[in-house]
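Engineer: Below are the sequence and a predicted model for it; my questions follow.
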Amino acid sequence: MKYINLHKHYFKLFAFVFLAILFTNCNTKKFYKTNYAHSFIHVGSLVVDDALVNSFLTPYRSHIQKDLSKILAYNPQNLDKNDGKWQNKMTNFYADAILETATPVYSKQTGNSIDFCLLNYGGIRSTIAKGNITTRTAFDIMPFENNAVVLKVSGKVVWDLSNFIVKNKVAHPLSGIEIFVDKNSSTITHIKINNILVEKTKEYYLVTNDYLSKGGDNMQFLLNATENHSLNFKLRNMFIDYFTKIDTLNPSVKPRIIFE
């Protein structure tokens, strides 16, 4: 009888220890790093060039420099995206070039036509100085790997994007579209695409970049597109093609946002 009671005693003790260990292990443990080790490595003029590495890289470097320095066209004036509040020659050229280059590509791929273009002001990363336009120019103004995307959007989305631009007062590059604004109330009165009034129930084809097509720059309204078609064509390469095709850059001065 004593053996049985002793057995029960050890069983209870074992169960208690087991549950205590289980409970302890179930708690979430937090670990904090308290010590940091670092060292400073100075890279300067005392670092000796590696002749072997340089000899290997030289032909590639020369080839890249030759390609980037290739003259494609001529620009008779300085172009800066900051010249103007709502639009300027730089933003006009930026959107016009993409619309003109993308239209035949999209038509060949789908049989449809592009109606207008919207790009983002922040995507223009450089000015275009007066003088020769080279391949490097395209890399300067568009250093990112963005691809052109065509979205099928409703007229309501066109109104949403137009209100967004006017409200935020940002000169986003536009082409193929005209936004008419009441100069007293700063409200949009009507919108035209290819000189035809936009109807909210109709659908339009918009070329933009993949960043904006995903709602970038707070343009979430573009997520309401009913179709999303990538041209697999980088904007940078589109600019290179555009520069190659023309002789002299002559950007449009036609306003896209008109106050009446």
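Structural biologist: Here it is on my side, so go on. Numbering: from 1, shown residues only.
Engineer: CA atoms for contacts and neighbours, from now on please.
Structural biologist: OK.
Engineer: Compute the first-to-last residue distance for stretch 39-58.
Structural biologist: Stretch 39-58 stretches 32 Å from its first residue to its last (Cα to Cα, to the nearest Å).
Engineer: Which stretches in this protein count as strands?
Structural biologist: 71-75, 116-118, 131-134, 147-154, 174-175, 177-181, 188-193, 196-197, 203-209, 227-234, 257-259 (DSSP state E).
Engineer: From the rest of the structure, what touches the fourth one?
Structural biologist: Identification of contacts with strand 147-154 by Cα atoms under 8 Å, 6 or more residues apart in numbering yields 102, 106, 114, 200-210, 213, 222, 224-235.
Engineer: What about H190, how many residues nearby?
Structural biologist: Neighbours of H190 under the rule other Cα atoms under 10 Å: 15.
Engineer: what do you get for P104?
Structural biologist: Going by other Cα under 10 Å, the residues that sit close to P104 add up to 15.
Engineer: Name all residues that make contact with the residue nearest to it when sequence neighbours are not counted.
Structural biologist: Sequence neighbours aside, S113 is the residue nearest to P104 in space, at 7.9 Å (criterion: Cα to Cα, 6 or more residues apart in numbering). Contact analysis of S113 by Cα under 8 Å, 6+ apart lists 103-104, 106-107, 205.
Engineer: any idea how far the residue nearest to the spatial centre of the chain is from L118?
Structural biologist: Centroid-nearest residue in the chain, with Cα atoms, centre = their mean: Y211, separated by 3.7 Å. Using Cα to Cα, Y211 is found at 12 Å from L118.
Engineer: From the contacts of S113, list just the buried residues.
Structural biologist: The neighbour-count test (16 or more other Cα atoms under 10 Å) marks 103, 106, 205 as buried among the contacts of S113.
Engineer: okay, pairing it with this:
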Amino acid sequence: MKNRFLILGLIVLSLSSCRTAMTVAKVSPEKNISIAKDLPEDPTFTQFIEPYKNELEGKMNTKISHTNVDLNKQGDNSNLGNLLADYTFEGADNWARKNGIPTGVDAAVINVGGIRSTIGKGDILTKHVYEVMPFENEVMIVKMKGSDLKGLYEYYAKTQKNNPVSRLYIETDNGMSVKELINGKEVDPAKTYYIATSDYLALGGDNMAFFGKGEMISTGIKLRDLFLEKFKENPEITIPKDVRLLFKNKKNKTDD
């Protein structure tokens, strides 16, 4: 009960401080209350949250898929990175075809820094996906001219960073772009392309300013929700093994 009064008091204090300036009339030292693990719990509060805690733990520990190998994000063609890039492509492509883009999307780009964990060999649980993608990022589709898409390839040539891609092939040599393919074909400067990515990257995150030349289309799909759905659809994970990023004579190691 004391804890409730304390919390209520803090809320009232914070609200009142937002409205008017407070004048300190008197300052007197009081005994500090140390927050430690041996501090007794409020049994009423513990009893109140117990069913919610149990329900949450049950959901987080639910098996949704399985992998026979460790899923990691190391290297220029990491298995987890490429897998999640493919899932991003598939989710965006499905949405596009149902929402006025009959040809679907052409490729997908995600950032390796947004993949916050790895998944070990064995059962994949719901909590693992939350650990991999703890953010509330949304799937975006960027409509771009082929001539503007040149900026994407220049970005990879300059950074040589292992940001995962799907349906793209990027080859560089000594920091110079030597081969640029989308769906196995050279980029047509006059053609319109649709690239799936996250809202973070679409808005220029990770220095991907080239997306700013395109038209952003919101899907309303959360990346984490999409990944959860795709893992559930694939009870046994098949690892992508194709080469998508090939940085020849790479000088600086930029892997995350």
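Structural biologist: Received the coordinates, thanks. Everything numeric in this text was worked out from a predicted model, so none of it was measured.
Engineer: List the TM-score for the superposed pair.
Structural biologist: Once superposed, the chains reach a TM-score of 0.80 (TM-score structural alignment, normalised by the length of the second structure), with 219 aligned residues with a Cα RMSD of 1.9 Å.
Engineer: rewinding a little: Serialize the buried ones among the contacts of S113 of the first structure to a markdown table and add fields for distance to L249 of the first structure.
Structural biologist: Formatted as a markdown table, these follow (distance: Cα to Cα, whole Å):
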| residue | distance to L249 of the first structure |
| --- | --- |
| T103 | 19 |
| Y106 | 24 |
| Y205 | 26 |
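Engineer: What residues does the equivalent of D96 of the first structure over in the second structure make contact with?
Structural biologist: Using TM-score structural alignment, the equivalent of D96 of the first structure in the second structure is D86. D86 of the second structure is in contact with 108, 165-166, counting by Cα under 8 Å, 6+ apart.
Engineer: Same question for D93 of the second structure.
Structural biologist: 104-105.
Engineer: quick one on the thing from earlier: buried only: go through the contacts of strand 147-154 of the first structure for me.
Structural biologist: 102, 106, 114, 203-210, 213, 222, 224-225, 228-231, 233-235.
Engineer: Just give the number of residues close to D188 of the second structure.
Structural biologist: 15.
Engineer: Excluding covalently adjacent residues, which one is nearest to it?
Structural biologist: Per Cα to Cα, 6+ apart, closest to D188 of the second structure is G146, 5.4 Å.
Engineer: And for the residue mapped onto that neighbour from the first structure, the neighbour number?
Structural biologist: Taking TM-score structural alignment, G146 of the second structure has G155 as its aligned residue in the first structure. The number of residues packed around G155 of the first structure, counting by other Cα under 10 Å, is 18.
Engineer: I figured G155 of the first structure hits K202, correct?
Structural biologist: Yes. With contact defined as Cα atoms under 8 Å, G155 of the first structure counts as touching K202 (5.4 Å).
Engineer: Which of the strands of the first structure sits closest to L13 of the first structure?
Structural biologist: strand 227-234 (66.8 Å; Cα to Cα).
Engineer: In terms of secondary structure, what does the closest one contact?
Structural biologist: helix 89-110, strand 147-154 (3 or more Cα pairs under 8 Å, 6 or more residues apart in numbering; DSSP states H and E).
Engineer: To A15 of the first structure, which of these lies closest?
Structural biologist: strand 147-154 (64.3 Å).
Engineer: with the second structure superposed, average distance for that closest one?
Structural biologist: Compared with the second structure after the fit, strand 147-154 of the first structure shows a mean deviation of 0.7 Å (mean Cα distance after the TM-score superposition for the first structure).
Engineer: need the contact list for F164 of the first structure.
Structural biologist: Taking Cα under 8 Å, 6+ apart as the definition, F164 of the first structure has no contacts.
Engineer: re earlier: would you turn the contacts of D86 of the second structure into TSV with distance to D123 of the second structure?
Structural biologist: Below are the contacts of D86 of the second structure laid out as TSV (distance: Cα to Cα, whole Å):
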residue	distance to D123 of the second structure
A108	27
V165	25
S166	25
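Engineer: Now which of these would you call buried?
Structural biologist: Judged by 16+ other Cα under 10 Å, buried ones among these: 108, 165-166.
Engineer: Between which two of the contacts of S113 of the first structure is the distance greatest?
Structural biologist: Taking Cα to Cα, no two of the contacts of S113 of the first structure sit farther apart than P104 and Y205, at 13.3 Å.
Engineer: burial of the residue lying closest to L149 of the second structure once chain neighbours are set aside, as a residue count?
Structural biologist: Nearest residue to L149 of the second structure in three dimensions, chain neighbours excluded: F210, at 7.4 Å (Cα to Cα, 6+ apart). By the criterion of other Cα under 10 Å, F210 of the second structure has 20 neighbours.
Engineer: aligned partner of F210 of the second structure in the first structure?
Structural biologist: F210 of the second structure maps onto F221 in the first structure, by TM-score structural alignment.
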